[in-house]
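1. The amino acid sequence is not available; the structure is as follows:
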């Protein structure tokens, strides 16, 4: 898969001893928040007034550039936002005001530029002459006139450990007749009641920051954090979502006609559901707007059908309306599409940012937004997650199933031969099934966009090789359980191999990940502590590499075979030499039955990944003629 930078944090410099011994993990903060004061007044109808005052300093010009444009997101269809004050306070105490008349409202980044998605906006205050050590001061008021869910209030915050927090004070005042549930992790909390009003107060301070080495799971799973909600439980939240969404799943004449057209000639009910799923996946463009960011109320199914695009909640509304037209029941499921594996105790939208569907008749979950997933197959990151089921009696929180053994496979085969000048030519076939096939199809789409030959050159460079190549594959925009991509390549001459330099059989145009990576956690993160939980999955990965060397050349010595075996996974590597051909086969088989590797399983996985990294570096040296 093309290498992408995802959620990468800047490395921070270790502090020396200053006046007293500081923790070994303490680092110099890039940002110091001197004050964060948030006061909220919540009314019995769920509307609220929130005022925030913040003073913060950058420790470098790079940090000043990072925070010098302060963006405040809001939804103008639900809220009013006013910046009350904003200025740069220089080290000598001089104030350089922000020209509030120049603050403009604009569409938030990542919000699609299409007519029905204009509700998530932001105001940006640009702080003049902000330098390292100066203070950026801003105060603003947010009036919520229309809660996301009628009559309900919820709020949450987490505290980045790479930031120094000197003083944080958060208060909520609400009527005693409007009780709020709270949950706190690493934050001081106090509750007082007087004259029919309840004051909820939190304080936080953490001046020694921590280098986290790019933790894998969400901030909502691990950082100091707090949650507040007026919902008594997730069943109440699910019912509130149903009240917003159910009217949108209307079977109009146009919806009925489209459902009949899609299923024409298909008598089998599962076949009808599959046909509708594939039609929505292929025909309705997915516009990624996270649930909750721009509201939780979907558009009418007929509107989504007419527009031809929609976000996740719009996808579910149209999919479920078309199913309903054929008498097939479906329920919306709210889940996390990123790397959060918990739900807050008080019901909030902190970890719920995506909507998919559950078809109880077939006991099957379906996500139409990937556009290429086989019916009943989900992307990797949705398996095993806690989710909120809409439209069910009793407990609404359910856990999506983990991947079944053997459901996800990746196999790569590279066969290459070396010419007398050291150039290497060959072919790579990458084949995948289940959720891995989704990733491979999306990669093939990337190749189509980038161009087959330019994409091949970029992938060779990403794999540490120089040369040219081309990808060949069938159309990726289909829904089979498996998919394959062929890559033909020619690497630049490497005569040093013939002169005795060590080498490994080339990866060629291998796609996706190598054995060990992803299923057991990130392979390329050797400093990630074994105490850090990582997502992990059941599946199988195999890699077959072979290189035919010129006549008269033979390997002096093959690397050692390797076998790692635990109750949940087995990794093997086997080297052979037959005539002029050197081969290595690597395979990982996992039967992990939980969504996260934690505790002893994580320790075993971390140790295995260290051994696998060493194995992947194994090389061969040729003997001369």
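-> Received, thanks. In this text the structure is predicted, and so the values were computed from the model without any measurement.
2. CA atoms for contacts and neighbours, from now on please.
-> Fine.
3. State the three-state secondary structure for the nearest residue to residue 213 once chain neighbours are set aside.
-> Nearest residue to residue 213, sequence neighbours excluded (C-alpha to C-alpha, 6 or more residues apart in numbering): residue 528, at 6.2 Å. Using DSSP: H, G, I helix; E, B strand; the rest coil, the structure places residue 528 in coil.
4. just checking, what packs against the helix or strand containing residue 201?
-> Following DSSP states H and E, one finds residue 201 within strand 197-206. Helices and strands touching strand 197-206, by 3 or more C-alpha pairs under 8 Å, 6 or more residues apart in numbering; DSSP states H and E, are strand 164-175, strand 188-194.
5. Need the residues that contact it.
-> 161, 164-176, 186-193 (C-alpha atoms under 8 Å, 6 or more residues apart in numbering).
6. also this one, for the comparison:
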């Protein structure tokens, strides 16, 4: 946890989408409801094998999809039935765990799922069929830790004798017995880092079903008709795995996608969610009493801020792993208040109810809670997996599931992206882009070099905005801040140990302030001349972490970082009898990505003061703009790793 704490703030300021980071994307917050509405249709029943997590999709390896064949027939009432065949080969040891398991989730109240056949072909050509003793049903992941929510099942096949070179084959038959209130929606894309030999999707539907489709380059699509039936066949062949990049956007933005939907418009998707949401907002005597207690005499935006902070401190967010077939109907606000927990839209329902009691309007907002910023070509509820709140009277946004961000603050992956505001009519909107001046990190350090060659220092850090929010979360999860300090100091070539304290991480009304004391482990050699690097001290954005963002490879995908303003001020005190030699020259750089300045001066007291500022202008950079960002980050690293020289004065003997 301490190591992740250090890296997380770098991710906050420089690399929010860094491959392997679990802070933002390991939790997939998808909408769940008390009443099943069968939102995603076939997308729901196929979710377990079709929708890996964003990070998993980027780093998956060790297997190949030989064949994937999906055949679906949609009836006039939008119920459907079909088959899925999937063949995968383990190409390396780390792919065995993936290939030896196949699973699908379904809701037995409205869906039927049958395993038709499954076998393994080993490298020597032997075929081993899977018996019923290797087929298991268990509660879907969404139910674990989410009482009273839904009742889905996951059916899993465990293949025997899987080794490198073995191919597994599974065939499923599924039926949707009740139509979805939102129609039929389906999306498929190849796994980012996995080769796909062939994938074929065939959807047959009655001509009365208003199905539309869209396909990116890479898919070959054919259409045919037979009486009242129309068939769309989309085939992807020879997809080659791609290599992930540091801080890249989500895989679904950069792989070919096929989509089929009966959704009429984005506005209709929002209106459908509004219909499920509206009557759950209520002002009961209990809710009114809580609003009065929390808000007091405050009015307007200040009242909203107090309610937001109360929600963050008192209502627990239940993380739900589930699939899009589940309903969009939240619990009633009175239930959420009584339980003091809920999923994303439950929290928005209670937030809206508390503010309605104070005369403040709140609208729910549908958004995708990942690093994807390219919406699907056609409107679909599958675009969304999270619910925010919008306060139209103040043009302000709230994410009440994030207890470490203040009202109006959204994390990088929820900023500057298309959303649907779920009002009565529904409307498209865009969340605000990040602003560097609203996300500041300031660190002040004083380092004194002793006659024993050891640097001893003090550090003070202040964080505001989104940077503060993400690090609040990490500090709250770190049992020992001394270990955090030691891991940060380990980034310095001389190592070090230290202590770290912070203000109350749960207090959103004030900036996060951390302070610490530290010393290096490896001494500087002291002779008539000193050669040393400025110690990094306890710094959340030190050279080693910044260096991880640098590459000379040509950038292929957009980079997701954070608009931020970082200010370092470091004071260096030498032992008595030593004076600083030539100080580093002034650095002033400005690119389309932002600016970097560095000024070093020796004061009358002989103390070397180095002031550095890094401003990153936006959250997201196209591949062609990465060079400007790299120029700034490289300047930070060069500055921090510069060798400084000091001379012993003659009087020192």
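-> Everything's here; your move. Treat the numbers as computed from the prediction; the structure is a model and nothing was measured.
7. Quantify their similarity with the TM-score.
-> The TM-score (TM-score structural alignment, normalised by the length of structure 1) is 0.87; 596 aligned residues with a C-alpha RMSD of 3.0 Å.
8. related to what we said a few turns ago, which part of structure 2 matches the strand holding residue 201 of structure 1?
-> Mapping strand 197-206 of structure 1 onto structure 2 (TM-score structural alignment) gives residues 229-238.
9. quick one: the matching stretch to structure 1 mean distance?
-> Stretch 229-238 of structure 2, aligned to structure 1 and superposed, deviates on average by 1.0 Å (mean C-alpha distance after the TM-score superposition for structure 1).
10. now the angle from the strand holding residue 201 of structure 1 to strand 164-175?
-> 170 degrees (axes from the mean of the first three to the mean of the last three C-alpha atoms, to 10 degrees).
11. Quick check: next helix or strand after strand 197-206 of structure 1?
-> Sequence order places strand 209-210 as the next helix or strand after strand 197-206 of structure 1, per DSSP H and E.
12. Would you mind getting the average deviation of that next one from structure 2?
-> With mean C-alpha distance after the TM-score superposition for structure 1, strand 209-210 of structure 1 averages 3.3 Å from its match.
13. Mean per-residue distance, the next helix or strand after that strand versus structure 2.
-> Next helix or strand after strand 209-210 of structure 1 toward the C-terminus (DSSP H and E): helix 219-222. Mean deviation of helix 219-222 of structure 1 from its aligned counterpart in structure 2 after superposition (mean C-alpha distance after the TM-score superposition for structure 1): 1.3 Å.
14. Where in structure 2 does helix 219-222 of structure 1 fall?
-> Under TM-score structural alignment, helix 219-222 of structure 1 corresponds to residues 251-254 of structure 2.
15. Please list the outside residues in contact with the matching stretch.
-> Under C-alpha under 8 Å, 6+ apart, the answer for stretch 251-254 of structure 2 is 54, 57, 58, 189, 192, 372, 373, 374, 557.
16. re the thing from before, mean neighbour count and distance to residue 121 of structure 1 for the helices and strands packed on strand 197-206 of structure 1 - can I get that in TSV?
-> Below are those laid out as TSV (neighbours: other C-alpha atoms under 10 Å; distance: least, C-alpha to C-alpha, whole Å):
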stretch	mean neighbour count	distance to residue 121 of structure 1
strand 164-175	19	25
strand 188-194	12	32
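17. Residue 291 of structure 1 is nearest to which of the ones you listed?
-> strand 164-175 (24.7 Å; C-alpha to C-alpha).
18. In structure 2, what range does the next helix or strand after that closest one match?
-> Downstream of strand 164-175 of structure 1, the first helix or strand assigned by DSSP H and E is strand 181-185. Under TM-score structural alignment, strand 181-185 of structure 1 corresponds to residues 212-216 of structure 2.
19. List the buried residues in that stretch.
-> Going by neighbour count (16 or more other C-alpha atoms under 10 Å), the buried part of stretch 212-216 of structure 2 is 213, 214, 215.
20. how much space between the nearest residue to the first one once chain neighbours are set aside and residue 338 of structure 2?
-> Read that as residue 213 of structure 2. Nearest non-adjacent residue to residue 213 of structure 2, counting by C-alpha to C-alpha, 6+ apart: residue 260, 4.3 Å away. Computed with C-alpha to C-alpha, to the nearest Å, the distance linking residue 260 of structure 2 and residue 338 of structure 2 is 40 Å.
21. Which one of the two is surrounded by more residues?
-> residue 260 (20 against 11; other C-alpha atoms under 10 Å).
22. now the more buried one: how far from residue 593 of structure 2?
-> Remark: distance between residue 260 of structure 2 and residue 593 of structure 2 (C-alpha to C-alpha) = 38 Å.
23. which residues in structure 2 form helices?
-> 2-13, 42-45, 47-50, 54-59, 96-99, 266-277, 285-295, 300-314, 333-339, 344-356, 465-476, 481-489, 543-547, 626-640 (DSSP state H).
24. Good, wrapping up.
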